[in-house]
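In: Structure here, sequence nowhere to be found:
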């Protein structure tokens, strides 16, 4: 088995906010609704409770984000994905669900600094003044589907790996003083 590689090799820039690609990061899409043991499966996989609508629960280097009424994004260290999938399968045995490793299909970025929200404000139709801590927002960065949340004084943004270069370009341009998007 080959070693995991992030989409852009840890690309980073510094403008009025710092932007860098992070990874590889483990991610599991979990689809289930109203199934017995769902909360226990999430707890076993990432150590968090099940989030409520448009929220993310974070526990150390792991998290569970609400993506839709029957979809959750589990974020965890890359090396723990296999054991997390096994824990989910055990907790939800006999229940209708789908748990898929999507780690290699995603790119993850951090936008940090006092003006981090300004970088995303140029790209996304979101009222950042009203975005609460622990709120997960599915939106767009320009024309690209993404999800992001505030964490540790900045934002974590997840998008499809296939558009990682484009998103890094958007974030780079947006983080430069005097830029307009």
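Out: It's in. On a predicted model such as this, the values are computed, not experimentally measured, just so you know.
In: C-alpha from now on. contacts and neighbour counts both.
Out: Will do.
In: State the three-state secondary structure for residue 80.
Out: The three-state label given to residue 80 by DSSP: H, G, I helix; E, B strand; the rest coil is helix.
In: So it sits against residue 26, correct?
Out: Yes - the pair residue 80 / residue 26 is scored as a contact, 7.3 Å apart, by CA atoms under 8 Å.
In: Provide a list of residues in contact with the residue nearest to residue 65 when sequence neighbours are not counted.
Out: Nearest residue to residue 65, sequence neighbours excluded (CA to CA, 6 or more residues apart in numbering): residue 56, at 4.1 Å. By CA atoms under 8 Å, 6 or more residues apart in numbering, the residues touching residue 56 are 63-66, 134-136, 149.
In: alright, now check it against this:
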């Protein structure tokens, strides 16, 4: 994939392996933003293939599908290896006639994974949240900032975080994560 379409490819290829906090670019994924009222939430989740969580700041995963609660009536739907048009065609009939909005934002963001025993420490170099497992447990998601960039942050495992960052900010965030990891090398 070209650097224009996937600007992290060159950076990821040259990233040093630092086991305490491994950094990797995640493959492209379909990203949809779903907004809906109560009646549309259940059918949308069934059609998408992953339940839309009702608990604030949580995500649910089913296979290669992930639904992340971003607000009282807003979810980020992530699907690996899915065609956005086909995915929309699966969801729209299930919520037809119900108040909702469904938008393809796949080109907007890129995914970055940070994992290892010092991953939370590295993230805290630019993110003001308490990333202890008590305050930010596995299954939690939130919009936040990393330095001056807005990100969506998910904790996928005790030592694994996923950052969803706008494409234009991805090299900036990557560079800051690399800088924060240097002392661990």
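Out: Thanks, I have it. Treat the numbers as computed from the prediction; the structure is a model and nothing was measured.
In: ok so, going back, roughly how far does the counterpart of the residue nearest to residue 65 of structure 1 in structure 2 sit from residue 4 of structure 2?
Out: Using TM-score structural alignment, the equivalent of residue 56 of structure 1 in structure 2 is residue 59. Distance, residue 59 of structure 2 to residue 4 of structure 2, using CA to CA, to the nearest Å: 30 Å.
In: just to revisit the earlier point, any of the contacts of residue 56 of structure 1 buried? List them.
Out: Buried members of the contacts of residue 56 of structure 1, counted by 16 or more other CA atoms under 10 Å: 63-66, 134-136, 149.
In: one step back: who has more neighbours out of residue 80 and residue 26 of structure 1?
Out: residue 26 (21 against 16; other CA atoms under 10 Å).
In: Secondary structure element for the aligned partner of that one in structure 2, which one?
Out: For residue 26 of structure 1, the aligned position in structure 2 is occupied by residue 30, per TM-score structural alignment. Residue 30 of structure 2 is part of strand 29-36, with elements assigned from DSSP states H and E.
In: Find the centremost residue of structure 2, please.
Out: The centre of structure 2 sits closest to residue 164, judged by CA atoms, centre = their mean, with a distance of 3.9 Å.
In: Show me what it aligns to in structure 1.
Out: Match for residue 164 of structure 2 (TM-score structural alignment): residue 158.
In: Just give the nearest non-adjacent residue to its match, would you?
Out: residue 108 (4.6 Å).
In: Name all residues that make contact with that neighbour.
Out: 21-23, 25, 156-159.
In: just to revisit the earlier point, a helix runs through the match of residue 164 of structure 2, doesn't it?
Out: No - Residue 158 of structure 1 is assigned strand when assessed by three-state DSSP, not a helix.
In: That one reaches residue 106, doesn't it?
Out: Yes - applying CA under 8 Å, one finds residue 158 of structure 1 in contact with residue 106, separated by 6.7 Å.
In: Now do the shared contacts for those two.
Out: Going by CA under 8 Å, 6+ apart, no residue sits against residue 158 of structure 1 while also sitting against residue 106.
In: what about the helices in structure 1?
Out: 38-46, 81-91, 116-121, 164-174 (DSSP state H).
In: Figure out which of those is closest to residue 10 of structure 1.
Out: Proximity to residue 10 of structure 1 (CA to CA) singles out helix 164-174 among the helices of structure 1, at 10.7 Å.
In: counting contacts, what elements does that closest one pack onto?
Out: Counting contacts by 3 or more CA pairs under 8 Å, 6 or more residues apart in numbering; DSSP states H and E, helix 164-174 of structure 1 is packed against strand 18-22, helix 116-121.
In: Just say which of those is most tucked in.
Out: Among those, the stretch with the highest mean neighbour count (mean count of other CA atoms under 10 Å) is strand 18-22, at a mean of 22.
In: what about it, how far off from structure 2?
Out: In the superposition with structure 2, the average deviation recorded for strand 18-22 of structure 1 is 1.2 Å (mean CA distance after the TM-score superposition for structure 1).
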